[in-house]
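Student: model the following, please.
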Amino acid sequence: MDGVTASTGGLHILDDLAWRGLIAQSTDLDALRRDLDTGTVTLYSGIDPTAPSAHIGHLLQWLTLARFQQAGHRPIALVGGATGLIGDPKPTSERTLNDRDVVAGWVDKLGAQLRPFLDFSDAPNGALLVNNLDWTEGLSALDFLRDVGKHFRVGRMLAKEAVSRRMESEEGISYAEFSYQLLQSYDFLELYRRYGCTLQTGGSDQWGNLTAGTDLVHRVEGRSLHAIGTPLITKADGTKFGKTESGTVWLDPGLTSPYAFYQFWIQAEDAMVGTYLRAFTWLSHDEITELERLTEEKPQAREAQRALARAVTTLVHGEDEVARAEAASRALFGRGELAALDATTLAAAVAEIPSYTAARSENPTIVDLLVGSGLSASRGAARRTVAEGGAYVNNAKVETEDWTPADADLLHGRWLVLRRGKRNAAGVELAGT
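Tutor: Below is the predicted model:
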């Protein structure tokens, strides 16, 4: 096995990961390369059920597992039914402990969510889905302290950034959260014993936990294992990636609509779109390099952003949702038919632009609507917009300032989409009878 597939552009899997900017930290890459070249390597990455959905940070880890699987290696996707009951220490405050039934439900949801990203067939490198509660729940406190706890040094655990920051705070840190590192390390030991797992991948913010796991296996089994930390993807200004004004970008369409998901990616900054293409898509090296060139030479065309949004939204939500999102994007700004959008897609699109609710009983005019939506700063400005031909309702030009909506104008019986000029849009929901 040489770890080379067509998707890696003819590169070894480690070289492909490096090209994609996905290796921020590692234990011994030369030793790992030798193991990868010798035969099938079993690797794992874990996610804790701290919410009912994964977000795009988790997606990066699942795609990293998938890249190794495509290169012939065997991935294990771990959902932490045990570690999720405790929670990795946050730098700022104690985590709220969720009920066992809630955590168990989230374990099932996350397991179902990650399945489409890996091949769980009976192939020699078919993926496994595991829950660390299976080997942790029956472990007594005495056995855990004797068999695991004795191999950890408190000084090293205190050096972890999240722990040290909490120790310096007034709140401090509980013993439960402090012990999280032992639980995660024990996962690596169990997966090594059960499945011969020799590589763990995770975010670089988990590097202390990753190396604690390799250290535990070395102390207990005398075997040197591997760890790779992927970088924390950021925005161009260095702030956290994957957050919007409305919150986290989730994979669950009920928490982040496919339209909002698509819009998140299409709004990527020019300076970062190449990074996102490399990390989150299966586009070839040549395709990505060409898109990076187009971004540099013709940034106004935003070809890379469109390719990014299509690729990641297709990966998570499918081609049909991409088509709906693109149709909604065109229609909102006068390049498509708003009436052709289904109610769910229209509502999701309106949620991403300024919107407000108006009472039908007040029979609002176009001037009222422009001012109420914020598209015009005053009634005088609204009148000028109408007089200059810049006012639109559902992409139809409104030519008189006393225009009022009829029932036939309401999209799905409730919405109007206003536009001032080409680029400024807002939604209005007409409520009441």
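Student: only C-alpha atoms from now on, for both contacts and neighbour counts.
Tutor: Noted.
Student: I'd say L341 and R324 touch.
Tutor: Yes - in terms of Cα atoms under 8 Å, L341 counts as a neighbour of R324; the distance is 7.4 Å.
Student: wait, a helix at Y186?
Tutor: Yes - in this structure, Y186 lies within a helix as judged by DSSP: H, G, I helix; E, B strand; the rest coil.
Student: residue contacts, it?
Tutor: Contact analysis of Y186 by Cα atoms under 8 Å, 6 or more residues apart in numbering lists V148, G213, L216.
Student: repeat for V41
Tutor: D35, H73, R74, C197, T198, L199.
Student: what separation do you get for it and V386?
Tutor: 66 Å (Cα to Cα, to the nearest Å).
Student: skipping its backbone neighbours, what lies nearest L210 in space?
Tutor: What sits nearest to L210 in space, not counting adjacent residues and going by Cα to Cα, 6 or more residues apart in numbering, is A227, at 6.3 Å.
Student: that should have said F241, apologies.
Tutor: Closest to F241 by Cα to Cα, 6+ apart is T234, at 4.5 Å.
Student: second chain to compare with the first, below:
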Amino acid sequence: MTYHPKSDFMHVMMERGFLADCTDYQGLDDALSQGVVTTYIGYDATASSLHVGHLLNIMMLRWLQKTGHQPITLMGGGTTKVGDPSFRADERPLLTPDQIDANITGMQQVFAKYLTYGDGPTDALMLNNAEWLDGLNYLDFLRDIGRHFSVNRMLSFESVKSRLDREQSLSFLEFNYMILQAYDFLELNRRYGCVLQMGGSDQWGNIVNGIDLTRRVLDQQIFGLTSPLLTTSDGRKMGKSQGGAMWLNADMLSPYEFWQFWRNTNDADVGRFLKLYTEIPVEECDRLGALEGAEINAAKIILANAVTTLCHGADAAATAQETAREVFEKGGVGDDLPTLELSPDEVLDGISIIQVLVRAGLAKSGKDAKRLIAENGARIDDTLLDDPAMMLDTDALSAPVKLSAGKKRHALVKLAL
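Tutor: Below is the predicted model:
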């Protein structure tokens, strides 16, 4: 659709490619033009770090704040106890309250790098939906809130329908999730004047539920806006790599590995990712994305530096770039490579190279490591590794050893002192 926004935020969303759908373009744009709009995105505490898949929506909150509005990061301390069934084939494993609290603590580290929290009109708020969900009285909740939901309509949502169509079980616990998420929006509107919920396009049904409930109960006009579910140009889900999830916390994924993930972006994705994950002006993103051959590699380094600077700081980005130059251009070892430390006891009788490749994160399993060696994809100190029965002992590790899987993934292995 062709819509020319008045507000800075909607202009950024549309120009940079953040916008998939909106419940009322004109109404939201008007509200954004008239004053501060308080907006939330919810994050369930299913892991101790956010990952690259969350980064698109974190950037949306950052742009929201930069264009004069107030973001809310809502931690799902309550909803994580239920688990979002959206587009899942099975039920999420249930976490204990202590696990959920520990995960929230880990996740909160990331937000402070992208948003400014405080007491000002556009300062971000960090909230936890356990604040209102943990104390709910079940009978009161059924009577006051449950009566506004049609089971017929809930069954028609794609996230539920896809599960039922495949004859996969959907527990009553999970079926309640969309009611609880809708209730979050109502409570945020009532307590904090929040009028916009954002999320990935897979959350559309849950967002619409919250809007409908809030209109019915509080007679308030509120809005929903979704971002596209991103895949890379070769069809992979954004944020996934051979090594697993690309975490945003440095203790779960080193800044070097994070930088390397962006440096390895497909040529066809560079321009799009620059617009979504950096604050580089759109015209420059388009120019860089149109480069070809060796020049596109310079654009990838700009992308990797800009994204890593936002997440881990300028020093970490510079160190990662220098490590990459050391490893790739000079064939050196580089101080910032992911490192596996082995105790002297572990290598006393020798440790198999297969086990080391797995523990260093260069192979998912022993079978994967053997395949890597058989296909001439593994190297040790830049020399082809062709013996899957090779053992490393104390003498072999008298100095740090560089292991490589393909041309782009490397790790150091050394003895712990």
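Student: quick one: TM-score?
Tutor: Here the TM-score for the pair of chains, by TM-score structural alignment, normalised by the length of structure 2, is 0.82; 380 aligned residues with a Cα RMSD of 3.4 Å.
Student: so how many other residues sit close to the residue nearest to L210 of structure 1?
Tutor: Using other Cα atoms under 10 Å, A227 of structure 1 is surrounded by 23 other residues.
Student: same check on the one 10 residues further on?
Tutor: D237 of structure 1 has 8 neighbours, counted by other Cα under 10 Å.
Student: map it onto structure 2.
Tutor: Under the alignment (TM-score structural alignment), D237 of structure 1 pairs with D234 of structure 2.
Student: same question for R20 of structure 1.
Tutor: That one, R20 of structure 1, aligns with R16 by TM-score structural alignment.
Student: list the contacts for that match?
Tutor: R272, K275, L276, V282.
Student: and the gap between the residue nearest to F241 of structure 1 and Q25 of structure 1?
Tutor: 16 Å.
Student: neighbour count for these two, which is higher?
Tutor: Q25 (17 against 14).
Student: skip the chain neighbours and tell me the closest residue to the more buried one.
Tutor: G229 (4.8 Å).
Student: show me where structure 1 has strands.
Tutor: Counting by DSSP state E, the segments of structure 1 that form strands are 25-26, 42-47, 74-79, 128-131, 197-203, 226-230, 243-244, 247-248, 355-359, 391-393, 396-397, 415-420, 424-431.
Student: now the ones you listed as CSV including distance to L332 of structure 1?
Tutor: Formatted as CSV, the strands of structure 1 follow (distance: least, Cα to Cα, whole Å):
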stretch, distance to L332 of structure 1
strand 25-26, 44
strand 42-47, 37
strand 74-79, 40
strand 128-131, 42
strand 197-203, 37
strand 226-230, 37
strand 243-244, 20
strand 247-248, 23
strand 355-359, 13
strand 391-393, 10
strand 396-397, 12
strand 415-420, 7
strand 424-431, 7
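Student: who wins for proximity to R67 of structure 1 among those strands?
Tutor: Nearest of the strands of structure 1 to R67 of structure 1, taken as Cα to Cα: strand 74-79 at 9.5 Å.
Student: what stretch of structure 2 does that closest one fall on?
Tutor: Using TM-score structural alignment, strand 74-79 of structure 1 pairs with 70-75 in structure 2.
Student: give me the neighbour count for R423 of structure 1.
Tutor: R423 of structure 1 has 9 nearby residues by other Cα under 10 Å.
Student: which stretches in the stretch 1-150 of structure 2 count as helices?
Tutor: 8-16, 25-34, 52-66, 97-114, 130-133, 138-144 (DSSP state H, counting those that start in this stretch).
Student: and the gap between the residue nearest the centre of structure 1 and T313 of structure 1?
Tutor: Structure 1 has I56 as the residue nearest its centroid, 0.8 Å off, counting by Cα atoms, centre = their mean. Distance from I56 of structure 1 to T313 of structure 1, counting by Cα to Cα: 11 Å.
Student: and for Y262 of structure 1?
Tutor: Separation of Y262 of structure 1 from T313 of structure 1 (Cα to Cα): 6 Å.
Student: what do these two both touch?
Tutor: V322.
Student: picking up where we left off before, out of the strands of structure 1, nearest to D88 of structure 1?
Tutor: strand 42-47 (10.7 Å).
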